[in-house]
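S.K.: Requesting a structural model of the entry that follows:
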Amino acid sequence: MTLSDAFLDQARSNRSLGSPFTARVLTLLADRLAPGNPVVDRMNDWPGDIGNRGASLALRLLGGLHWLVLAGDCPDLAACYPPNPRPDDATLIAALDRALAEHQPTLMRALDYPPQTNEVRRAAVMIATAHWLAEQFGISRFIASELGAAAGLNLMWDKYRLDLACGVFGPRSSAVRLDPEWRGPCPPDAEIEVIDRRGADLHPIDPHDPDDALRLTSYLWPDQPWRIERARAAMALAGATVDKADAGDWLAERLATLHPGTIHLVTHTVAWQYFGEETYTKCTAAFDAAGARATDDAPLARLSMEGDDRKGEGAPIILTIWPGGHVIKLGRVDFHGRWVDWNAPAHLPGKPRKKLKPKE
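M.R.: The predicted structure is shown next:
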């Protein structure tokens, strides 16, 4: 895939995800990637998969441009961005060219980081999965862990309100409200208590640090202000520790101890593609070793939401549960959590579900 093709492919994805402005920016940039600019040269020399199933260079540069706008460092570009009136192509191209020519340190810095959107609406799947697991095992206490956790916003899933036509899950007073289009059966209703939450990331973000919060916001698209508002509400609630660590080594240590009477739920969402082969191997070994020790009183669950080859159809929701190593396809979710196709089975294969006391 050429760099121009990667930008055009990402533009199509952004358009399908409801962001015509960023799709337009990426399309215009695809014709402006000639060698000679240090930022462009670095992208052209990038090793490995540069597309949206790999390094996502287009999203890295897009985040860097939004970073300039949010910081107020590039007024010409800011004047072209929402909520300002739509500029003509010539004006937008001139602003993009100026940003590439005059703000290379910021754009180079943006290329250093994989996109870390911490898309909060994905937490709807975590909430539903936790309720389903609680009913299956008759256990309400959870340990929450996340690989590629960025700012740890989705480690706070139990603090968010999930509004579905069939019911409300989570604290009703939460400032973070999730209301995806829900297709499928309603999740079971159960009391949930997270007793410990922690994540790992090579480049953790502190949501309470102004510069880090700016970087996190830069990955959200300017013509979708509701995503920015929701992320800022989640930042205000953030309280999870995210360790600066490789996911493989960190996970082995995190899973080393069993916690009877507790479900350990490990999540990763659009993060696995950024891990190297050594990290893949270590994570897999850590899951296998911990899964061999898991019991019905101390189960381990791995929740994955990662892209596959079905473009435009979101990501598969895959849950692996130990003991037993059961792999369950729970459905699919839009990458930004706009909709969830939920297809959880009534009970775990070979195990009758256990009824929890319903919430009062």
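S.K.: Please make it C-alpha for all contacts and neighbour counts, starting now.
M.R.: Noted.
S.K.: Which secondary structure state is assigned to His66?
M.R.: helix (DSSP: H, G, I helix; E, B strand; the rest coil).
S.K.: give me the number of residues near the nearest residue to His203 once chain neighbours are set aside?
M.R.: The shortest distance from His203 to any non-neighbouring residue, by Cα to Cα, 6 or more residues apart in numbering, is to Lys244 (6.3 Å). Neighbour count for Lys244, taken as other Cα atoms under 10 Å: 17.
S.K.: next one: Lys282
M.R.: 18.
S.K.: surely it meets Asp249?
M.R.: Yes. Contact criterion Cα atoms under 8 Å: Lys282 and Asp249 qualify, at 6.8 Å.
S.K.: Check what contacts stretch 7-14 and list those residues.
M.R.: With Cα atoms under 8 Å, 6 or more residues apart in numbering as the test, stretch 7-14 has contacts from 20, 22-24, 26-27, 29-30, 51-52, 58-59, 312.
S.K.: mind listing the strands for the stretch 151-300 of the chain?
M.R.: 161-164, 167-169, 177-178, 181-183, 193-201, 241-244, 263-269, 300-305 (DSSP state E, counting those that start in this stretch).
S.K.: do you know how far the closest residue in space to Glu278 that isn't next to it in sequence is from Tyr160?
M.R.: Using Cα to Cα, 6+ apart and skipping the chain neighbours, the partner closest in space to Glu278 is Gly248 (7.9 Å). Applying Cα to Cα, to the nearest Å, the value for Gly248 to Tyr160 is 28 Å.
S.K.: How about Ala55?
M.R.: Taking Cα to Cα, one finds Ala55 at 30 Å from Tyr160.
S.K.: ok, these two, which is more surrounded?
M.R.: For Ala55 versus Tyr160, the count of surrounding residues by other Cα under 10 Å is larger for Tyr160: 25 against 21.
S.K.: coming back round to it: could you identify the most distant pair in the contacts of stretch 7-14?
M.R.: Maximum pairwise distance in the contacts of stretch 7-14, criterion Cα to Cα, is 22.2 Å, between Leu29 and Gly312.
S.K.: please give me the structure for this one as well, since I'd like to look at both together:
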Amino acid sequence: MSAAVRAMFRNQAAGCESLGSPLTARVLTILAAAMTPGHSVEDRVLGWPGDLSRAGDALALRLAGGLHGLVLSGAAPELAAFYRAPEAVADPQATSLLLHTLRAHPAILHQWLDHPPQTNEIRRSAVLIAAGQLLTARLGLPLVLSELGASAGLNLLWDRYALDIGAQFGPKDAAIRLNPVWRGALPPDAVPQVAARAGVDLHPLDPVRDRLRALSYIWADQTERLARTRKGLEALAAYGPVVQQDDAIDWLEKRLAQPYPGRLHLVYHTIAWQYFPAAAKARGLALLEAAGARATADAPLAHLAMEADAQDHGAALTLRLWCGGAAQDIALGRADFHGRWIEWAAPSAQA
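M.R.: Here you go, the predicted structure:
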């Protein structure tokens, strides 16, 4: 199993490099080669019994999050110095430092290994803003939001962020402004009105109590992402919906059973669905189809997904809409996993 784990670490390192984190890529590459049996954390990692696939347990990112958590908490000052200036530390010294950290902090690192990462990437809200504009232009109804895998809830507040892509969408005084590289036509200029919002997660993060964990999953050399996430967590602490702890599909069943007359019920998830068990995904889709069959023009239902698929080029953006009659499938395009770019291919609002 250790060979498969090491290969997975190297593959994840390549993914981190492509997403703009050379530090995380270097850390994972070093660990892939250097981890040795006979130590608590390394034994657990190298003998990992779970899913090592691309959409599996995200083992390498669990460990990377734990190491960053040690840096952020001040518990590993030498590692923090390396993270601040990695170019000043040669690989042999970096290897020694990383192995020392694994062996000096097993209890904390085991806590991070216990749970999959929860990225809380606010830039994914750029997709949600654009989709909200499109749905509002099409249907003209206030929105009821239901987010699956909401983590701390940062992407439940997407209507409070600004999207600046040549034209500006969202509040003029928004504290968080998103400016992805945008390719394609602009979304329609129709301001969404959110009537209600709620989210669910199996292990929700509290923006105050779990602040360290939420920040730890943001890669240490991406300081702009860290600053944006800190600002979002502060907004959640001051306002923000409380994400409910529950099985996502059980919660979805209850949400779909509620009528929302005069509202569009928008169910969505961003890089979360892949972590659900296959049986849960099948049940969730069946529940959505059944609810869609009950939807009407006055109480429509939409399912928006930003998720990995068979292509290597970012995530697919898909929208399924029920307004009475047959469902409409709308391909919205593709987006970078962290929202750095969006290739918007949605049809016009009148289509």
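S.K.: Tally up the residues packed near Ser174 of the first structure, please.
M.R.: By the criterion of other Cα under 10 Å, Ser174 of the first structure has 16 neighbours.
S.K.: Next one: it relative to Glu193 of the first structure, how far apart?
M.R.: From Ser174 of the first structure to Glu193 of the first structure the distance is 15 Å (Cα to Cα).
S.K.: likewise Ala289 of the first structure?
M.R.: 26 Å.
S.K.: mind listing what's buried in stretch 198-213 of the first structure?
M.R.: The neighbour-count check on stretch 198-213 of the first structure (16 or more other Cα atoms under 10 Å) flags Arg198, Gly199, Ala200, Asp201, Leu202, His203, Pro204, Ile205, Asp206, Pro207, Ala213 as buried.
S.K.: For the residue nearest to the fourth one when sequence neighbours are not counted, give me its contacts.
M.R.: Among residues not flanking Asp201 of the first structure along the chain, Gly148 sits closest, at 4.7 Å (Cα to Cα, 6+ apart). Gly148 of the first structure makes contacts with Gly199, Ala200, Asp201, Leu202, Ala247, His268, Thr269, Ala271, Trp272, as judged by Cα under 8 Å, 6+ apart.
S.K.: The first one and Val120 of the first structure: what is the separation?
M.R.: For Gly199 of the first structure, the distance to Val120 of the first structure equals 15 Å [Cα to Cα].
S.K.: and if you look at the second one?
M.R.: Per Cα to Cα, Ala200 of the first structure is found 17 Å from Val120 of the first structure.
S.K.: Counterpart of Arg225 of the second structure over in the first structure?
M.R.: Using TM-score structural alignment as the criterion, the counterpart of Arg225 of the second structure in the first structure is Arg227.
S.K.: For the stretch 1-150 of the second structure, just list every one of the strands.
M.R.: 143-148.
S.K.: Quickly note the distance from the residue lying closest to Trp158 of the second structure once chain neighbours are set aside to Ile342 of the second structure.
M.R.: With sequence-adjacent residues excluded and distances taken as Cα to Cα, 6+ apart, Trp158 of the second structure is closest to Ser125, at 5.3 Å. Here the criterion is Cα to Cα. By it, Ser125 of the second structure lies 11 Å from Ile342 of the second structure.
S.K.: Just confirm Leu330 of the first structure is within a strand.
M.R.: Yes. Assessed with three-state DSSP, Leu330 of the first structure lies in a strand.
S.K.: Need the counterpart of it in the second structure.
M.R.: That one, Leu330 of the first structure, aligns with Leu332 by TM-score structural alignment.
S.K.: list the contacts for the closest residue to that match other than its chain neighbours?
M.R.: Once flanking residues are discounted, Leu332 of the second structure sits nearest to Ala346: 4.3 Å by Cα to Cα, 6+ apart. Residues near Ala346 of the second structure by Cα under 8 Å, 6+ apart: Ile330, Ala331, Leu332, Gly333.
S.K.: Contact partners for the third one?
M.R.: In other words, Leu332 of the second structure. Per Cα under 8 Å, 6+ apart, neighbours of Leu332 of the second structure: Ala316, Leu317, Thr318, Leu319, Trp344, Ala345, Ala346, Pro347.
S.K.: Take these and write them to CSV, including secondary structure and distance to Ala137 of the second structure.
M.R.: Below are the contacts of Leu332 of the second structure laid out as CSV (DSSP: H, G, I helix; E, B strand; the rest coil; distance: Cα to Cα, whole Å):
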residue, secondary structure, distance to Ala137 of the second structure
Ala316, strand, 22
Leu317, strand, 18
Thr318, strand, 17
Leu319, strand, 15
Trp344, strand, 16
Ala345, coil, 16
Ala346, coil, 13
Pro347, coil, 12
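S.K.: Okay then, goodbye and thanks.
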